[in-house]
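Enquirer: mind looking at a prediction? Sequence and model below.
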Amino acid sequence: MQANETTIGFIGTGVMGKSMAENLMKAGYPLVIHTRTKEKAQTLLDNGALWKNTIVELTDAADVIITMVGYPQDVEEIYFGEAGILNNAKSGTYVIDMTTSKPALAKEIANVASEKDLHTLDAPVSGGDVGAKNGTLAIMVGGDQTVFDKLLPIFNVIGGQIILQGEAGAGQHTKLCNQITIASNMIGVCEAVVYAKKAGLDPVRVLDSITTGAAGSWSLSNLAPRMIEGDYAPGFFVKHFIKDMTIALESAQEMEMSTPGLALSLKLYKQLAESGESDSGTQALIKLFDR
């Protein structure tokens, strides 16, 4: 899809959505926006994006609709409501839900969309605020190959590693694999940083050594430095990570699978949220260890 011929409707301009939308605009895609809080989209509006007061107005103007909201209940509302996407989008519209949500919900969206001549993909992402700003997000996609190929030019603007994982819901399942991996890893990163401090080491120098070895991970390279600096600004909110882990745990239980690492991480993050850190970045977990 050529940029100057394709208008993108974007719903949800939070920490990551805003940067993704900015990159699409820089690539030449006309953008129309609707969010619950207009102020969050003001920078985009100042740079040429057009505001739409309702989802219905947005669907009238958009050839492609991208949603990047917070929770599965938000996805249900904007897709299935009387004034939602599925009941109002023009025939032939392409719709991409990039929210981390339930695989079953992605399948439901795809089934209803096919009856209305709409083309949908579930395409959650990983890479945090840094990946969103740099246009290097990992994008995990579920849906039809033909639709994926059609939308690949758009994905190439906002992502680096873009893989069609299977049919509808496969993107969400892959993202849950991602979050399960991060869940236990974050505990290890926190423990390692605190251990280095208590051992009298310079934690920055320790990171210089261990990030390049077998212990290396995205969280170790990108979030451990923030922990050391006491920077808890959200690249990804604690409250959203709790949501993702909860979905992953429920999905694992449905498959009769044991995930003790995931369960422990979820328990610790809930404890962190109860202490007032819901809107902090996930690196704030170290506060439970560094006392």
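Expert: Sure thing, it's come through.
Enquirer: could you use CA atoms for every contact and neighbour count after this?
Expert: Fine.
Enquirer: just the residues contacting stretch 138-151, thanks.
Expert: With contact meaning CA atoms under 8 Å, 6 or more residues apart in numbering, stretch 138-151 is reached by 1, 94, 110, 119-127, 155, 159-172, 174-175.
Enquirer: show the buried residues in those residues.
Expert: Among the contacts of stretch 138-151, those classed as buried by 16 or more other CA atoms under 10 Å are 94, 110, 119-127, 155, 159-160, 162, 164-172, 174-175.
Enquirer: in helices only, show me the contacts of stretch 138-151.
Expert: If you go by DSSP state H, the contacts of stretch 138-151 have 110, 155, 170, 171, 172, 174, 175 in helices.
Enquirer: mind listing what the nearest residue to the fifth one once chain neighbours are set aside touches?
Expert: Across the structure, with CA to CA, 6 or more residues apart in numbering as the measure, the residue nearest residue 172 apart from its sequence neighbours is residue 103 (5.2 Å). Residue 103 makes contact with 168, 169, 170, 171, 172, 173 under the criterion CA under 8 Å, 6+ apart.
Enquirer: any chance of these in CSV, plus distance to residue 60?
Expert: Formatted as CSV, the contacts of residue 103 follow (distance: CA to CA, whole Å):
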residue, distance to residue 60
168, 25
169, 27
170, 29
171, 27
172, 28
173, 31
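Enquirer: ranges for the strands of the protein?
Expert: 8-11, 31-34, 50-51, 64-67, 94-97, 119-122, 125-126, 137-143, 159-166 (DSSP state E).
Enquirer: looking at those, which is nearest to residue 272?
Expert: In terms of CA to CA, the element of the strands of the chain nearest to residue 272 is strand 125-126, at 22.0 Å.
Enquirer: ok, and what's touching the closest one?
Expert: The contact list for strand 125-126 (CA under 8 Å, 6+ apart) reads 98, 99, 100, 137, 138, 139, 140, 175, 178.
Enquirer: give me the buried entries from these.
Expert: Of those, these count as buried by 16+ other CA under 10 Å: 98, 99, 100, 137, 138, 139, 140, 175.
Enquirer: one more to weigh against that first structure:
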Amino acid sequence: MKNRKIAFIGTGVMGASIVKHLLHAEYEVAVYTRTKAKAQQLVEAGAVWAETVAEAVAEADLIFTMVGYPTDVEEVYFGEAGIFANGAEGQIVIDMTTSSPALAKRIAEQATTLQMASIDAPVSGGDVGAQNGTLSIMCGGEQQVFNEILPILSIFGKQIVYQGVAGAGQHTKMCNQIAIATNMIGVCEALAYAEHAGLDAETVLASISSGAAGSWSLSNLAPRMLKGDFEPGFYVKHFIKDMTIALEEAEAMNLPLPGLQLARQMYDKLVQQGLGDKGTQALFKSYH
């Protein structure tokens, strides 16, 4: 796998850190993102800038995508200037965007038609996980293809699990987001309670974050909340997108998820307050 060339489409909060890990591992990486300035540091670090998606994928063996919304995924893969119109036989596409399971299946089907291969591989761990190379990666697709790309995923991921056929990675990410959604409410309410009870919230965190209440959000985002740091490790607007996908999938399965519905309503209010580009920990503002 060492001599394989990589294309990476989308260098946002997490994508940029992933590319840095690939460059550090001495892979040749071509990058494309809609705003060239966002990729400048990567180019300075050794990445090759591509003016278009077509240029990025032209000589690639593996094509990673990590964009914003399912509509962006659809454009990147199925658009006239996209991957499938400009790719080649034998290429492997790995979509790390949190997107819909149905779209992941469509990508896999088209990849097969074009004699390419596909893995849906959404991640969890936020900006910290991407920076530290400890992302959790949930994969769907053919087992053989997963096994083939596992060494590269291991460069920036720690918990990398094959979940099943195409779309299974995205379904697993929905489970992840459902668990986070109501947990974030609990984290915010615990801190608000501590403050209103006259306790030192940081001291409270020292007690509860390592006990039965412990969670990634409590350990990593609660300290940011207390410092008034609401900059994005993961955007509010993208979290709403994920919750909406999960609710739509649940509805199709006749599965009521009242906790998730409440979380989305609370996050929708943050967007109405102009906080869509803040991190998910901005939910703490709802209690002040």
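Expert: Nice, I can see it. Every value quoted in this text rests on a predicted model; they were computed, and no experiment measured them.
Enquirer: which stretch among the strands of structure 1 comes nearest residue 191 of structure 1?
Expert: strand 125-126 (23.1 Å).
Enquirer: and the closest one, which stretch of structure 2?
Expert: Per TM-score structural alignment, the counterpart of strand 125-126 of structure 1 in structure 2 is residues 123-124.
Enquirer: map the residue nearest to residue 172 of structure 1 onto structure 2.
Expert: In structure 2, residue 103 of structure 1 lands on residue 101 (TM-score structural alignment).
Enquirer: ditto for residue 171 of structure 1
Expert: Aligned partner of residue 171 of structure 1 by TM-score structural alignment: residue 169.
Enquirer: any figure for the gap between its match and residue 99 of structure 2?
Expert: Applying CA to CA, to the nearest Å, the value for residue 169 of structure 2 to residue 99 of structure 2 is 10 Å.
Enquirer: anything in contact with each of these two?
Expert: residue 122.
Enquirer: distance from the chain centre to the match of strand 125-126 of structure 1, please.
Expert: Once both centres are worked out by CA atoms, centre = their mean, to the nearest Å, stretch 123-124 of structure 2 turns out to sit 5 Å from its chain's centre.
Enquirer: repeat for stretch 112-119 of structure 1
Expert: The answer for stretch 112-119 of structure 1 is 24 Å, by CA atoms, centre = their mean.
Enquirer: give me the residues contacting that stretch.
Expert: 86, 89, 90, 91, 92, 93, 94, 95, 110, 120, 147.
Enquirer: recalculate using a threshold of 7 Å.
Expert: With contacts defined as CA atoms under 7 Å, 6 or more residues apart in numbering, stretch 112-119 of structure 1 is touched by 86, 91, 92, 93, 94, 95, 120, 147.
Enquirer: count of neighbours near the third one?
Expert: The local packing of residue 92 of structure 1 (other CA atoms under 10 Å) involves 14 other residues.
Enquirer: same check, this time on residue 76 of structure 2
Expert: Neighbours around residue 76 of structure 2, by other CA under 10 Å: 22.
Enquirer: that one matches what in structure 1?
Expert: Taking TM-score structural alignment, residue 76 of structure 2 has residue 78 as its aligned residue in structure 1.
Enquirer: if I look at the closest residue in space to its match that isn't next to it in sequence, how far off is residue 90 of structure 1?
Expert: Of all residues beyond its chain neighbours, the one nearest residue 78 of structure 1 is residue 84 (4.7 Å), with distances taken as CA to CA, 6+ apart. Going from residue 84 of structure 1 to residue 90 of structure 1 by CA to CA gives 12 Å.
Enquirer: how about the helices in structure 1?
Expert: Ranges of helices in structure 1, per DSSP H, are 15-26, 42-46, 55-61, 72-80, 103-115, 128-134, 145-158, 170-198, 203-210, 218-222, 224-229, 238-254, 260-272.
Enquirer: distance check, the equivalent of residue 237 of structure 1 over in structure 2 against residue 20 of structure 2.
Expert: Aligned counterpart of residue 237 of structure 1 in structure 2: residue 235 (TM-score structural alignment). Distance of residue 235 of structure 2 to residue 20 of structure 2, computed by CA to CA: 21 Å.
Enquirer: ditto for residue 281 of structure 2
Expert: Distance from residue 281 of structure 2 to residue 20 of structure 2, by CA to CA: 26 Å.
Enquirer: okay, those two: which has more neighbours?
Expert: Higher neighbour count among residue 281 of structure 2 and residue 20: residue 281, with 28 against 22, using other CA under 10 Å.
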